[in-house]
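Enquirer: what follows is a protein structure lacking sequence information:
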């Protein structure tokens, strides 16, 4: 049985996804500007353009996971703040999710530990996409011609 404090803790962890999303948004915009700048200048480096497109696409995927994580953060916070019993809260949540088509009927009544595991898995996916963006961006910077031209 999950406690209200655990629900609050999961909601708090999931809200950290917003910071990850902000960093990813910056990297995504940087990749878009880099790609567009090449097209506007007319000097297109295929590798640089490929890096830009990949970093941009990772940012778009990360944005999707960020929205899912934010949604779960709100749900966990709402569940933690409710004064109803956990069983009543779960039943009400499952009804709402099913009515909106966000959850199949057969997934109703899942344990909160399973829900917590799933929500934190989404946060890990979001983090992994951001980490990949960061590594590719650093790789792009370190292999760029402007660093080696002066040597």
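Expert: Perfect, thanks for sending it. Keep in mind it's a predicted model, so treat the numbers as computed, not measured.

Enquirer: when you work out contacts or count neighbours from here on, use the C-alpha atoms and nothing else.
Expert: Will do.

Enquirer: the longest helix along the chain - contacts with which helices or strands?
Expert: As assigned by DSSP state H, the longest helix anywhere in the chain is helix 46-81. The helices and strands touching helix 46-81, judged by 3 or more CA pairs under 8 Å, 6 or more residues apart in numbering; DSSP states H and E, are helix 4-15, helix 17-41, helix 112-143.

Enquirer: what sits against the residue nearest the centre of the chain?
Expert: Geometric centre of the chain, nearest residue: residue 66, 2.9 Å, by CA atoms, centre = their mean. Shown in contact with residue 66 (CA atoms under 8 Å, 6 or more residues apart in numbering): 17, 18, 21, 123, 126.

Enquirer: please tell me how far it sits from residue 21.
Expert: Distance, residue 66 to residue 21, by CA to CA, to the nearest Å: 6 Å.

Enquirer: same question for residue 72.
Expert: Per CA to CA, residue 72 is found 15 Å from residue 21.

Enquirer: same question for residue 62.
Expert: 7 Å.

Enquirer: between these two, what contacts are shared?
Expert: Contacts common to residue 62 and residue 21, judged by CA under 8 Å, 6+ apart, are residue 130.

Enquirer: which of these two has more neighbours?
Expert: More neighbours surround residue 62 than the other of residue 62 and residue 21, with 25 against 21 (other CA atoms under 10 Å).

Enquirer: another structure for you, compare them:
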């Protein structure tokens, strides 16, 4: 059985995903602004549009994982405040997630340790999508002189 401190620790770690999401949102916004620059009469090359589209796709992928991480962070936080009735709340949570089609309808037998590890895997997935987005942004900036992206 998970303790209040374990659940709070996982919730705290999962809340770090918000900072990752904010950085990704900034990168996506910059890509969107550069990608839409031709609408303002600024000449752009096709390679620019491709790189911006890739940055946006990576940003959307990161956003998907960020939403899942944020949901888990809130759930862990709420359950930590009710650790004395964790078994009852776990059953209610599983039933609700099944009704919303967010998990399979069969009863889950996962322990809270397994659930915690699963939630932290989601955070790692989010970080990997952000890392891919950052690497592409760095490659674009370093490649500017060779690709003449800015026109």
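Expert: Received the coordinates, thanks. Just so we're clear, the structure is a prediction, and the values are computed from it rather than from any experiment.

Enquirer: distance check, the residue nearest to the centre of the first structure against residue 128 of the first structure.
Expert: 12 Å.

Enquirer: ok, now residue 138 of the first structure?
Expert: Counting by CA to CA, the gap from residue 138 of the first structure to residue 128 of the first structure is 15 Å.

Enquirer: coming back round to it: now the buried members of the contacts of residue 66 of the first structure.
Expert: 17, 21, 123, 126 (16 or more other CA atoms under 10 Å).

Enquirer: which two among the residues you listed are spaced furthest apart?
Expert: 21 and 123 (10.6 Å; CA to CA).

Enquirer: what number of residues lie near the residue mapped onto residue 100 of the second structure from the first structure?
Expert: Residue pairing (TM-score structural alignment): residue 100 of the second structure is matched to residue 100 of the first structure. Residue 100 of the first structure has 10 neighbouring residues, counting by other CA under 10 Å.

Enquirer: identify the residues contacting residue 100 of the first structure.
Expert: With CA under 8 Å, 6+ apart, residue 100 of the first structure has no contacts at all.

Enquirer: if we use 10 Å, what do you get?
Expert: residue 94 (CA atoms under 10 Å, 6 or more residues apart in numbering).

Enquirer: what do you get for the one 3 residues further on?
Expert: For residue 103 of the first structure, the contacting residues are 94, 95, 96, 97, taking CA under 10 Å, 6+ apart as the criterion.

Enquirer: which of those are buried? Put it as a PyMOL command.
Expert: The buried residues among the contacts of residue 103 of the first structure can be selected in PyMOL (16+ other CA under 10 Å) with this line:
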select buried, resi 94+95
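
Enquirer: using CSV, lay out the contacts of residue 103 of the first structure together with secondary structure and distance to residue 112 of the first structure.
Expert: Converted to CSV, the contacts of residue 103 of the first structure look like this (DSSP: H, G, I helix; E, B strand; the rest coil; distance: CA to CA, whole Å):
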residue, secondary structure, distance to residue 112 of the first structure
94, helix, 12
95, helix, 15
96, helix, 16
97, helix, 15
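
Enquirer: can you tell me which of the contacts of residue 103 of the first structure carry over to the second structure?
Expert: Listed in the original numbering, the contacts of residue 103 of the first structure still in contact in the second structure are 94, 95, 96, 97 (both residues aligned by TM-score structural alignment, their matches' CA atoms under 10 Å).
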